[in-house]
Each structure stands twice: as structure tokens, then as C-alpha cells.
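Visitor: what follows is a predicted structure for the sequence shown.
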Amino acid sequence: MSTSERYKIEVTATAEYVAAQSRPEDEHFVFAYHVTIRNVGAGPAQLLARHWIITDGHGKVQEVHGQGVIGEQPTLAPGEHFRYTSGCVLETPVGTMHGRYQMLGDDEHRFEAEIPPFMLAMPRALH
């Protein structure tokens, strides 16, 4: 079995604007994002760390590194998934996020799972 078959994680993410916590007049735009991490490989894997790249509408980039997600470092058996919700704040009504998770296979093999880019946008901010 090839390494790419054994270690395969699919990540999907969507975002929503949180109007109740945002203050557009103060350039404070709050977004919730929902992530699903699915192990589509042949071996178990644990999520160790995250690296997010967040870009606002002015091109300002924030990088976020940390252990696990929402205080957890889940282990996913083949076919299992883990879902969580978190949030971020931008100074603009539009932005993007992408990144990667550092994963650890049950045989101590370390690999990365890419988080594809997704949009953060206040309703009616994009025409």
C-alpha cells in the first residue's frame, strides 16, 4: 500500500457571517467557520496541530499556529470524521482562509492535510 493511500485526509470548510457579534462601523467583522475532517485513508491518524492563513479584503495576512483544534487532538480511524466550529475576526467584510493540519499516523509517520481556501463574506458584500 502506498503512503498516499494510507494517509489521506479530506477537509471541507464553510463560513458564515455573525452579525450579532460584528460592528461594521468599527471595522469589526466576525465569522464562524465549520470544518469537517474526514479520514479517507487506510490507517488511523491523529490531528496534532493547525496552521491557518487568513487574508482580509485589504490583503493583510494573519497566520495562526496552534496545537489541535478547539482544545482537542482527535484521532480518526479510517472512515471516521470530526466536525468543529470556530471563528475569526476581520477588519474587512470579505476575506479568505486556508491552511493545513499536521497529522500523525499510528506508525508515527507525520504528514499534512491541506485545508482548501474558503471565503469569508458579509452578506451583500460581494456583488
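Guide: Yep, it's here.
Visitor: from now on I want contacts and neighbour counts done on CA atoms only, so please keep to that.
Guide: Noted.
Visitor: quick one: the strands in the chain?
Guide: 9-17, 29-39, 45-56, 61-67, 75-76, 81-90, 94-105, 110-121 (DSSP state E).
Visitor: dump those strands to JSON lines, plus distance to residue 23 and mean neighbour count.
Guide: Below are these laid out as JSON lines (distance: least, Cα to Cα, whole Å; neighbours: other Cα atoms under 10 Å):
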{"stretch": "strand 9-17", "distance to residue 23": "12", "mean neighbour count": "18"}
{"stretch": "strand 29-39", "distance to residue 23": "6", "mean neighbour count": "19"}
{"stretch": "strand 45-56", "distance to residue 23": "16", "mean neighbour count": "20"}
{"stretch": "strand 61-67", "distance to residue 23": "20", "mean neighbour count": "13"}
{"stretch": "strand 75-76", "distance to residue 23": "37", "mean neighbour count": "20"}
{"stretch": "strand 81-90", "distance to residue 23": "11", "mean neighbour count": "15"}
{"stretch": "strand 94-105", "distance to residue 23": "14", "mean neighbour count": "20"}
{"stretch": "strand 110-121", "distance to residue 23": "14", "mean neighbour count": "18"}
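Visitor: second structure for comparison follows:
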Amino acid sequence: MYRSVTRSIQVTVQPRFVEDDSAPSEGRYVWAYTIEILNLGLENVRLRSRCWKITDGRGRTEEVRGIGVVGKEPSLKPGESFEYTSGCPLSTPSGIMVGTYQMQTDDGEMFSVDIPAFSLDIPNAARVLH
């Protein structure tokens, strides 16, 4: 499990290898990750967009940006959380993801929240720092 807190917004990530959707002989490795976003602060916030930096085991990096997450722009009152699951395919058996969410307060102020870097490694593989 990976966790970070930025401006009273806690982001927890739990990645897992999806063996049934992967085909290593074809260079296809798939991970799912579940993210919980918890508002530890005192103000209402809405998740507006995301930006991911995905690096595979060969050091190739892809940046992915988009509105909301899984088709939603959740609002979080103090103490509320939002959880979702998404996925990431790679052509290598390891990689790393890191990113940010753009959040907005009820007053219209935009701010970034860190998504902690997390490792994507097939089970029982040697761990490699990228």
C-alpha cells in the first residue's frame, strides 16, 4: 500500500497484478490499482482532473491526462472518501506510476494533490528501482 497527504487530502493506492488479463509471451502485463481519496480537511473539494506519469521497465515514460477519474468528478465533504479501481497495461513485467489530481474548493481555488509513486511488479519478481 502507498499513501501520501497533500493539503489534507489523503491518497492511498493498492496495486495488484492481473494475471488473467496478462499475456507475458506477447509482452502484455496488466495491473489494477484501487485508489481511495479521503478529505481530512475542513473544506469541500471536487476532483477535476488527473495527470499520470507511467514509466515501464525499459525507462519509457508516457503521460496521461484527463478529466476526473473513471468518468466522475467526485465531490468530497470533510471526512468523506471516494474509492475507484482502474488499470494499466505495460509491455514490460515492471514499471512505476506517479501522478497528481487537480482539486477545486467551493470558492473556485484549484490546487494539486500528489498521487504517491507506486511500483508495478509481477509477483515473485526481483524488485527494480526505476
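Guide: Sure thing, it's come through. Predicted, not measured: the structure shown is a model, and the values here were computed from it.
Visitor: superposed, what's their TM-score?
Guide: Overlay of the two chains. TM-score (TM-score structural alignment, normalised by the length of the first structure): 0.92; 121 aligned residues with a Cα RMSD of 0.9 Å.
Visitor: export the strands of the first structure to JSON lines and tack on distance to residue 127 of the first structure?
Guide: What follows is the strands of the first structure, written out as JSON lines (distance: least, Cα to Cα, whole Å):
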{"stretch": "strand 9-17", "distance to residue 127 of the first structure": "16"}
{"stretch": "strand 29-39", "distance to residue 127 of the first structure": "18"}
{"stretch": "strand 45-56", "distance to residue 127 of the first structure": "17"}
{"stretch": "strand 61-67", "distance to residue 127 of the first structure": "23"}
{"stretch": "strand 75-76", "distance to residue 127 of the first structure": "40"}
{"stretch": "strand 81-90", "distance to residue 127 of the first structure": "19"}
{"stretch": "strand 94-105", "distance to residue 127 of the first structure": "12"}
{"stretch": "strand 110-121", "distance to residue 127 of the first structure": "11"}
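Visitor: ok, residue 110 of the first structure - contacts?
Guide: Contacts here follow Cα atoms under 8 Å, 6 or more residues apart in numbering; on that basis residue 110 of the first structure touches 102, 103, 104.
Visitor: OK, contacts around the first one?
Guide: Under the criterion of Cα under 8 Å, 6+ apart, the contact partners of residue 102 of the first structure comprise 47, 48, 49, 50, 110, 111, 112, 113.
Visitor: surely the first one and residue 106 touch.
Guide: No - between residue 47 of the first structure and residue 106 there is no contact, the gap being 11.3 Å when judged by Cα atoms under 8 Å.
Visitor: with respect to residue 67 of the first structure, which of the contacts of residue 102 of the first structure is nearest?
Guide: Among the contacts of residue 102 of the first structure, residue 49 lies closest to residue 67 of the first structure (Cα to Cα), at 4.2 Å.
Visitor: wait, isn't the closest one in contact with residue 70?
Guide: No - if you go by Cα under 8 Å, residue 49 of the first structure and residue 70 don't touch, sitting 10.7 Å apart.
Visitor: nearest to residue 8 of the first structure among the contacts of residue 110 of the first structure?
Guide: Distances from residue 8 of the first structure to the contacts of residue 110 of the first structure, taken by Cα to Cα, are shortest for residue 103, at 10.0 Å.
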